[in-house]
Structures are given as structure tokens and as C-alpha cells.
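Can you look at this prediction? I've put the sequence above it.
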Amino acid sequence: MGQAPVVYGQSSRPPRGDYSRAHEDFTCAQDFDAYTAADHDTYHRLYERQSALLPGLASQAFIDVLPKLGAKERIPRFDDINEQLWRATRWQIVAVPGLIPERAFFSLLANRQFPVTDWIRKPEEFEYIVEPDVFHDLFGHVPLLFNPVIADYIQRYGQGGLKAEDLGAGEMLARLYWYTIEFGLIREPAGLRAYGAGILSSSGELQYSVQSPEPRRLPLELARTMRTRYKIDTYQQTYFVIDSFEQLFELTAPDFTHLYEELRLLPEFAADSAPLIST
């Protein structure tokens, strides 16, 4: 048992998390007893701060299922969430020590298992953390796994990810995930709302994404989304909007093989939606 740490992008800081605990599929047992009183307090304060910002900005579908995470006063036990999650959508969350390789990530999703980092940020990282921690993964991602349509969409994404890896199209599909599951917006009867985990777990980007006049908000269209680069160190300059979760599921139903072939011949778009010059 034990795996090599995983790094995405460039960073001078070594990856956090104890990868010696990881099994072959990069999952591990949630080390619940390792959480300190300070860890639980950090989770509680993050939950309180973020949940107070949700009304009028977050998807009502997300707000309705957020209580499924359990008591906000402490980091929940994953097994407690899984009892309800399995009954609702036949999904489970599994602990991981941190970032995991893309193929391992896709394989877990394809088998209706969502990887959740089990460590939490330090108090001094309260406002911003480089890597996803247990608060981002639990608060941002897990509630909508109780929604049958989103649950099926994420499984389909995992299945498509394995295929995209074999076709050399992983980056194009990663952009779809980024602009939907991480930074997606939805138009609900009450107005524009956020459903992406990266937005829902961020105090600043939640309001910015929904209300600021600065970013561009475009209807979700597969080819355009897969051609658009994204920002990892600032708020997004472009967001893609869906009209319903059912629309998202239907858009991703076709086989993407021919779409990948077509997109390889086209220029990409910068994060601010300006086309890049093809060379």
C-alpha cells in the first residue's frame, strides 16, 4: 500500500496529504481521529460563513440538499453521509489523501464513487487554499450528488474521461468539467444561480460569478466550452450557463469522438473569450 504524491501544474510546495495510506486506486480510510479541535472549528467557521452567503446566489437545488451533510459543527464522518447518499442515488464518497491521477479519478466516478480529500486547511488558509481540502470537496461537491440527474451526469463524465484519455482528448473534456461541475451557472425561475463547487465553496467568487458585470456569461455549448481555457489562480472571466440539469445531461449524451476530431482543427479561446491565434 502507498502511492506517489500527485501534483497538477507548477508549485514549489510539495503536495499535502499522506499518500503512504493510499491503496492502489488512491483511496484510503478517513482518518477521523486525526482531526483536532482546531480542525473541526475551521470546518464549522467555513460552513457558517459560506452557508450564510448562499440565499439568492446558489442553486435552490443545492440549498435544499445541503443539510444532508449533517451537523455543521464538526467535520462529518464519511460513512454517515454514505448511508443517506447510497439510498438517494447509489453513490458513495471515498477518502483520498489529496489530488489523484486523472485515470484514477475517472475510474472512481465511473463507478459512482466520489473522491473527497480527508484533510482540512490550516486556520491561516481560511480565505484561500491552493489544493482542494475536505471542506471544498464536501461542501462544494457532495450535496448535488443527492440530485439524481447530476449524479448520473458525473458518472457519465467519469466514463467519458476514461475514453478521452485513450483518445488524447483529456484537456478538452477537463474544460467541460471545469465549466460545469466546478464553475457552472444555472438559470432558475428566481434568476441566475451558481451550482459549481468551485463557486459554492468560495466566499468571493459566489457573488462575483452571479452578480458582477465583469465576466462573460455564455449559454453552455459543448464545442465552445471545450475550446475555452480557464483560470486557476483568479476568478473566472467566462462562465457557461445551463437552463436545467436535465439540459446538461442531454447535451453530454452523444459520443464525443467525432467532436474531439473536429475541435483539434480549431483554435482555442482564451479565458476572457477572445480567440487565440492559431499557429
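Done, it's in.

hey, let's count contacts and neighbours off CA atoms from now on
Noted.

any chance you could map the helices in this protein?
Secondary structure of the chain (DSSP state H): helices at 37-53, 60-65, 78-89, 102-110, 134-135, 148-167, 170-177, 197-200, 203-211, 222-226, 245-251, 257-263.

right, so those helices: which one is the most enclosed?
Of all those, helix 197-200 has the most neighbours on average by mean count of other Cα atoms under 10 Å, namely a mean of 26.

what's it packed up against?
Applying 3 or more Cα pairs under 8 Å, 6 or more residues apart in numbering; DSSP states H and E, one finds that helix 197-200 contacts helix 203-211.

Centre of the chain to the helix it packs on, how far?
A distance of 16 Å separates the centroid of the chain from that of helix 203-211, by Cα atoms, centre = their mean, to the nearest Å.

between it and helix 37-53, how big is the angle?
Angle of helix 203-211 versus helix 37-53, following axes from the mean of the first three to the mean of the last three Cα atoms, to 10 degrees, is 20 degrees.

you'd agree A29 is up against A95?
Yes. Because the distance of 6.0 Å satisfies Cα atoms under 8 Å, A29 is recorded as touching A95.

between the two, who's got more neighbours?
Neighbours per residue (other Cα atoms under 10 Å) separate A29 from A95, with A95 holding more: 21 against 14.

Might you report the residue contacts of the nearest residue to the more buried one once chain neighbours are set aside?
Spatial nearest neighbour of A95, chain neighbours left out: V116 (5.0 Å); criterion: Cα to Cα, 6 or more residues apart in numbering. Applying Cα atoms under 8 Å, 6 or more residues apart in numbering, we find V116 in contact with 93-96, 98, 133-134, 137-138.

Got another one to weigh against that:
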Amino acid sequence: MGQAPVVYGQSERPPRGDYTRAASDYTCAQNYAAYTETDHDTYRRLYARQSALLPGRASSEFIAALPALGPHERIPRFEDINARLMPATGWQVVGVPGLIPELDFFRLLAARKFPVTDWIRTPAEFDYIVEPDIFHDLFGHVPLLFNPVLADYVQRYGQGGLKADRLGAGEMLARLYWYTIEFGLIREPDGLRAYGAGILSSSGELVYSVESPKPQRLPLTVERAMRTRYKIDTYQPTYFVIDSLQQLFDLTEADFEPLYARLRGLPEYTADGQILAPGL
């Protein structure tokens, strides 16, 4: 029977992806035979462009883990990645037709299953795509799932998401995900580097986030990240910086329930750091 498409934010077109293939948890088999030679060429060119930009900009942990994705001349098969990923950290990638509901997303992460969109952008979308595709999900997210610390953090996020949903605090936790897993920066001995998937899969933002003087870069605190709104259609005006992946894991060790209650009474920040009056 399949599932209904999922939409976040605003778009001029309906969501892409064949949701009629989705099971009750929104997962689906990777239809590898459906990829065209153009699809494989798009993946190869995206991989080549991004990998060339990584030195001096991407975190050392990411660069070290990237070869675990396997050959990049063609779109990888999920089962081939899982043959390496499962023994490394107990994670596996599972196919999804596109964006999925938050609760289903949290449940998959809590079970150490990372949802990967199984379609790829068109050549016309080479430089920018609204929705995450297979390149963003595989190249941006999956390499660091081979890192035990980040792998445990992502599972903890999924477990925390299930609780946040029950407490009505999903938006606060979504901001933490945005500013760490998607757009996080890390300070290494040789300088500032990116570890967030949204940065690592974007040619423009990878350079901008690390090198531009325009954005503000703040030491990560869970409270400040949860109080900061974000934008989905521009480079980030604010990034949060950690000193190690272990620090990220340690910062999220506490029970967030008392924090959620306290933050509801505090003003929020705009994406560029301006404080907002309560209720705006």
C-alpha cells in the first residue's frame, strides 16, 4: 500500500520519490536497476568535486573514514556498505523514498539504522538541491557512522528524539541536530574543520563555513544551540564549534527533560544571533 509523501517547509513542487514502495516504517529496498548511466555519472562527478575540496576543510575523522564508502565510480549498493559498516559500529543504511516523518526517523536512528534516500538529483540540480538525495546522505552522513563515537551520538540522538516528541520538545532537539550532525564545525590542531553532513556535501558551504569571515562561530553549548533558529535556504550565518567528537558525545549525556522545561521560558535567537522577544 505504501506511505504518503512527507513535506518539510515550503516547496513549489511535490516531494520526489516513490512512496508507494515504502513499508510501515518508511523503509524500502534500493532499486539499483533503476539507476541510469546518467545517475551514476552524476554521483561520480559529485564525489570527485567534493573529495577535492576536503583537504584543509573537512575533519580528519571524516577524511579517514571516507574510503569506507567504497568505489565511487558508480552509486554504491547499500548491502556492500553494510557489509563494512555493520562489523565496524553495528550500524546499517536502509533505503527510504525521501523525507520521512520525524518519529519514524528517530525510531530508525535509535535502532542504529540510517535512512538514505535512494534517488539522486538530476544534472540540472548538480550545484543545489532542495531535498536530501542519495549523494548527500551517503557522502555527507555515512562515513562518520564508521567512527564509534559519532555512531553512538547519532543513536543517542534517535533515542532522545523519541523522548522529545513525547515532551513536545521536538523543535529544540531538531536544532541540535541541525547545528551538529548537519552543520557542525570542529577545531583541530591544524585549524577549523567541518564534520556536519550539510557542509561536507555542499561545495559552496564547505569553503564558506571554514574560511569566510562572515558567519559567527560559537563554542557549542546544548542550550544555545536549542535556542537558535536556523535557515534552510542560505548558508548558515551561525555555526557551533566543538573541540572533539568525544566532547559532542559528553555534552549530550544528561537528561534533557529539565533543560526543555527551563528553555521554554527563555527568549530564542535568530539564525544570525539576534535575540528575540518571548513569543516572537
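Noted; the coordinates are in hand. Quantities reported herein were computed from a predicted structural model and do not represent experimental measurements.

circling back: okay if I get the contacts of V116 of structure 1 as JSON lines plus distance to Q3 of structure 1?
Output for the contacts of V116 of structure 1, formatted as JSON lines (distance: Cα to Cα, whole Å):
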{"residue": "I93", "distance to Q3 of structure 1": "20"}
{"residue": "V94", "distance to Q3 of structure 1": "16"}
{"residue": "A95", "distance to Q3 of structure 1": "14"}
{"residue": "V96", "distance to Q3 of structure 1": "11"}
{"residue": "G98", "distance to Q3 of structure 1": "11"}
{"residue": "D133", "distance to Q3 of structure 1": "19"}
{"residue": "V134", "distance to Q3 of structure 1": "20"}
{"residue": "D137", "distance to Q3 of structure 1": "21"}
{"residue": "L138", "distance to Q3 of structure 1": "23"}
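
now, which of those sits nearest G9 of structure 1?
Of all these, G98 has the smallest distance to G9 of structure 1: 14.4 Å, by Cα to Cα.

which residue is nearest the centroid of structure 2?
Against the mean C-alpha coordinate of structure 2, by Cα atoms, centre = their mean, the closest residue is E182 at 3.9 Å.

measure it to L109 of structure 2 for me?
Using Cα to Cα, to the nearest Å, one obtains 15 Å as the distance from E182 of structure 2 to L109 of structure 2.

Check E125 of structure 2 too.
Distance, E125 of structure 2 to L109 of structure 2, using Cα to Cα: 28 Å.

do the same with R21 of structure 2
Computed as Cα to Cα, the R21 of structure 2 to L109 of structure 2 distance reads 21 Å.

for stretch 94-108 of structure 2, the distance to its chain's centre please.
Chain-centre distance of stretch 94-108 of structure 2: 12 Å, with Cα atoms, centre = their mean.

can you check stretch 262-277 of structure 1 too?
Relative to its parent chain, stretch 262-277 of structure 1 has a centroid offset of 23 Å by Cα atoms, centre = their mean.

Straight-line length of it, end to end?
Stretch 262-277 of structure 1: ends 17 Å apart by Cα to Cα.

next one: stretch 232-245 of structure 1
Using Cα to Cα, the end-to-end distance of stretch 232-245 of structure 1 comes out at 25 Å.

Can you give me the buried ones in it?
235-242, 245 (16 or more other Cα atoms under 10 Å).

Is it possible to get JSON lines of these that adds distance to S201 of structure 1?
Putting those into JSON lines (distance: Cα to Cα, whole Å) gives the following:
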{"residue": "Y235", "distance to S201 of structure 1": "13"}
{"residue": "Q236", "distance to S201 of structure 1": "14"}
{"residue": "Q237", "distance to S201 of structure 1": "18"}
{"residue": "T238", "distance to S201 of structure 1": "18"}
{"residue": "Y239", "distance to S201 of structure 1": "16"}
{"residue": "F240", "distance to S201 of structure 1": "18"}
{"residue": "V241", "distance to S201 of structure 1": "18"}
{"residue": "I242", "distance to S201 of structure 1": "20"}
{"residue": "F245", "distance to S201 of structure 1": "20"}
